[in-house]
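Trainee: Structure for the following, please:
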Amino acid sequence: MAKVQKEQKATAGPPPKPKTFHAVPLSTAAHRGSRQEAIMKIVVIGGSGLIGSRVVTQLRQRGHEVLAASPSTGVNTVTGEGLKDAFAGADVVIDVANSPSFEAAAALAFFEAAGRNIFAAEKAAGVKLHVALSVIGTERLLEFGYFGAKLAQERLIENSGQPYTIVRATQFFEFVGGIAQEATQGQTVRVSSAQIQPMAADDVAAAVVDAALAPAKGMVEVAGPESFQLDQLIRTYLTARNDRRDVITDPDARYFGIKLDDRSLTPDAGARLGTITFDAWLRRDQTTAAA
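Mentor: Next up, the predicted model:
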């Protein structure tokens, strides 16, 4: 194991302020009610999950006919069950479903089988647009086999012959606690200081909704409005939770087995930015937890 070159315990006093970016914000809220939209039938695969449930809600608020498709509603993308009926008359299909396994071979098998069935059903039904959610930096994260499976999913979409928009998003605020847990040994959280630009699930959903209601754009990137060092982000999160685990800055620490640099988890120039800051999300999340 490589020797740790630098260790830094959390110190008293406020953490450095995150770097804030300014760009055209996600437009869902701004567009709502500002112009008349043609009502469409939109199928959301994975419509009961963290992002999918928010996508369904936002689309229904804008007046669209939305079908949340999942095994619980009789739609199984891996076997193809229920796809024909679900896609009948659909204008747009949104796929935000994830593999039930993060193991490389299992995830690849899931995305390939689901993709083949989805695109065959879309073409038969005359679906006009396919929208999928993916991960920023997928090609830079291949040490973790799951991301190789996500990259294969993107290639399948690109070669499907269907008009498509792939929304690549940065890490979600909702998963910061899981990152801390993955990096915990005893009462110590060991993470790198690589840059990360995470975003709220509500902003991710807004980006997916915008993509579904616009012409096909190929690949687009979305990110949060602020950039943090990963160790700083974890400290801020744990402090807000009154969690006393020590955060150690370790340049050799792995992120789900991946060696990070400042490009690994950040968007390219020109990415669209969400509007919800980490501090605002923390306050809202604490209020929800206390209710």
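Trainee: C-alpha from now on. contacts and neighbour counts both.
Mentor: Will do.
Trainee: which residues are contacting stretch 54-62?
Mentor: With contact meaning C-alpha atoms under 8 Å, 6 or more residues apart in numbering, stretch 54-62 is reached by 32-33, 44, 47, 65-68, 201-202, 205-206, 208-209.
Trainee: Where do the helices of the stretch 51-200 of the chain begin and end?
Mentor: 83-87, 104-125, 145-158, 176-182 (DSSP state H, counting those that start in this stretch).
Trainee: possible to save the ones you listed as CSV with mean neighbour count?
Mentor: Below are these laid out as CSV (neighbours: other C-alpha atoms under 10 Å):
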stretch, mean neighbour count
helix 83-87, 20
helix 104-125, 18
helix 145-158, 20
helix 176-182, 16
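Trainee: circling back to that earlier point, mind checking which of the contacts of stretch 54-62 are buried?
Mentor: Buried members of those, scored by 16 or more other C-alpha atoms under 10 Å, are Val44, Gly47, Val66, Leu67, Ala68, Ala201, Asp202, Ala205, Ala206, Val208, Val209.
Trainee: Would you reformat the helices of the stretch 51-200 of the chain as TSV and include distance to Leu213?
Mentor: Formatted as TSV, those follow (distance: least, C-alpha to C-alpha, whole Å):
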stretch	distance to Leu213
helix 83-87	17
helix 104-125	17
helix 145-158	18
helix 176-182	30
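Trainee: mind checking which of these is nearest Ser134?
Mentor: helix 145-158 (6.9 Å; C-alpha to C-alpha).
Trainee: Contact partners for the most centrally placed residue in the chain?
Mentor: Centroid check for the chain by C-alpha atoms, centre = their mean gives Ala169 as the closest residue, at 4.8 Å. Ala169 sits next to Leu133, Ser134, Val135, Ile136, Val204, Glu221, Val222, Ala223 when contact means C-alpha under 8 Å, 6+ apart.
Trainee: Next, the structure of the following sequence, for comparison with the previous one:
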Amino acid sequence: MKVVVIGGTGLIGSKVVTQLRAEGHEAVPAAPNTGVNTLTGEGLAEVLDGASVVVDVSNSPSFADDAVMEFFRTSTTNLLKAEADAGVAHHVALSVVGTDRLQESGYFRAKQAQEDLIRDSGMPYTIVHATQFFEFMKGLADLSTVDGTVRVPPAKFQPMASDDVAAAVSRAAVASPLGGIVEIGGPEALPLEEPIRTALSAAGDPREVVTDPEAGYSGAPVQESTLLPGPDAQLATTRYTDWLAAQQQ
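Mentor: Presented below is the predicted three-dimensional model:
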């Protein structure tokens, strides 16, 4: 089966390509550096020729409100049209647990717009809602730093390894279209500050991490459970401390 992976040269996309190829599928990475640009439409018709499934794990190069909305609206619209023209049978998109609960954030409004376009397109689809990746703990710290101190809300989340995200996306790609959302997450519900503090300590980063009830998550206010997946989520087994220890070997 031919599967085109949009964003297929990035962190998750490259792992999805490797996983699908190991299972015997023709997995094709598609990104600007392979000659495929979903914003302009360049290369889409050619790469989708003969494809049965499209997996979209791409992300906006800018998280500014207007830019990220433009990216997801334009790229998703172009991609869905090209898929319909090519006779693609299944669209799989990677999104985020809690997207609908984080609409005060410009990034999550853009992700919601992407999901709405997919639902309204008539294309058979599966949306994978993932929790935050272990690899992005420092990035979260950077986004949450105010005057040299990392300030995070008193919320919990269930971060997961990018390998586990890619495995779940690959499973969705070869399964029948769900016509809905599947949630995936890590095995542990942790306070936000805990893995961020651990990651900074492991990197020798001296920044202090504090819990601040006034702090938001990507610009949106959150409750303790806002970032947690529901009871039916598929949970991976890789724990953060085990993953971090493996990275340091």
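Trainee: Next, check the buried ones among the contacts of stretch 54-62 of the first structure against the helices and list the overlap.
Mentor: Ala201, Asp202, Ala205, Ala206, Val208, Val209 (DSSP state H).
Trainee: Trace the first one over to the second structure, please.
Mentor: Spelled out, that is Ala201 of the first structure. Under the alignment (TM-score structural alignment), Ala201 of the first structure pairs with Ser162 in the second structure.
Trainee: Quick check: the gap between its match and Thr238 of the second structure.
Mentor: 10 Å (C-alpha to C-alpha, to the nearest Å).
Trainee: cool, and Pro229 of the second structure?
Mentor: 16 Å.
Trainee: quick one, which of the two is more surrounded?
Mentor: Higher neighbour count among Pro229 of the second structure and Thr238: Pro229, with 24 against 16, using other C-alpha atoms under 10 Å.
Trainee: Go ahead and confirm the more buried one touches Thr131.
Mentor: Yes: between Pro229 of the second structure and Thr131 there is a contact under C-alpha atoms under 8 Å: 7.4 Å.
Trainee: Wait, a helix at Ile276 of the first structure?
Mentor: No: going by DSSP: H, G, I helix; E, B strand; the rest coil, the assignment for Ile276 of the first structure is coil, not a helix.
Trainee: corresponding residue for it in the second structure?
Mentor: Using TM-score structural alignment, Ile276 of the first structure sits opposite Thr238 in the second structure.
Trainee: Its match contacts Ala161, doesn't it?
Mentor: Yes: Thr238 of the second structure is within contact range of Ala161, at 6.8 Å (criterion: C-alpha under 8 Å).
Trainee: Find the residues that touch each one of those two.
Mentor: With C-alpha under 8 Å, 6+ apart, Thr238 of the second structure and Ala161 have common neighbours Gly186.
Trainee: wait, Val182 of the second structure sits on Thr131?
Mentor: No: contact criterion C-alpha under 8 Å: Val182 of the second structure and Thr131 do not qualify, at 11.5 Å.
Trainee: need the contact list for whichever residue in the second structure pairs up with Met219 of the first structure.
Mentor: Under the alignment (TM-score structural alignment), Met219 of the first structure maps onto Ile181 of the second structure. Counting by C-alpha under 8 Å, 6+ apart, Ile181 of the second structure touches Thr126, Ile127, Val128, His129.
Trainee: Columns distance to Ile157 of the first structure on top of the buried ones among the contacts of stretch 54-62 of the first structure, output as JSON lines?
Mentor: Compiled in JSON lines, these are given as follows (distance: C-alpha to C-alpha, whole Å):
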{"residue": "Val44", "distance to Ile157 of the first structure": "16"}
{"residue": "Gly47", "distance to Ile157 of the first structure": "19"}
{"residue": "Val66", "distance to Ile157 of the first structure": "22"}
{"residue": "Leu67", "distance to Ile157 of the first structure": "21"}
{"residue": "Ala68", "distance to Ile157 of the first structure": "21"}
{"residue": "Ala201", "distance to Ile157 of the first structure": "23"}
{"residue": "Asp202", "distance to Ile157 of the first structure": "24"}
{"residue": "Ala205", "distance to Ile157 of the first structure": "20"}
{"residue": "Ala206", "distance to Ile157 of the first structure": "21"}
{"residue": "Val208", "distance to Ile157 of the first structure": "16"}
{"residue": "Val209", "distance to Ile157 of the first structure": "18"}
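Trainee: how far apart are stretch 114-123 of the first structure and its match in the second structure?
Mentor: Superposed on the second structure, stretch 114-123 of the first structure shows a mean distance of 1.4 Å to its aligned residues (mean C-alpha distance after the TM-score superposition for the first structure).
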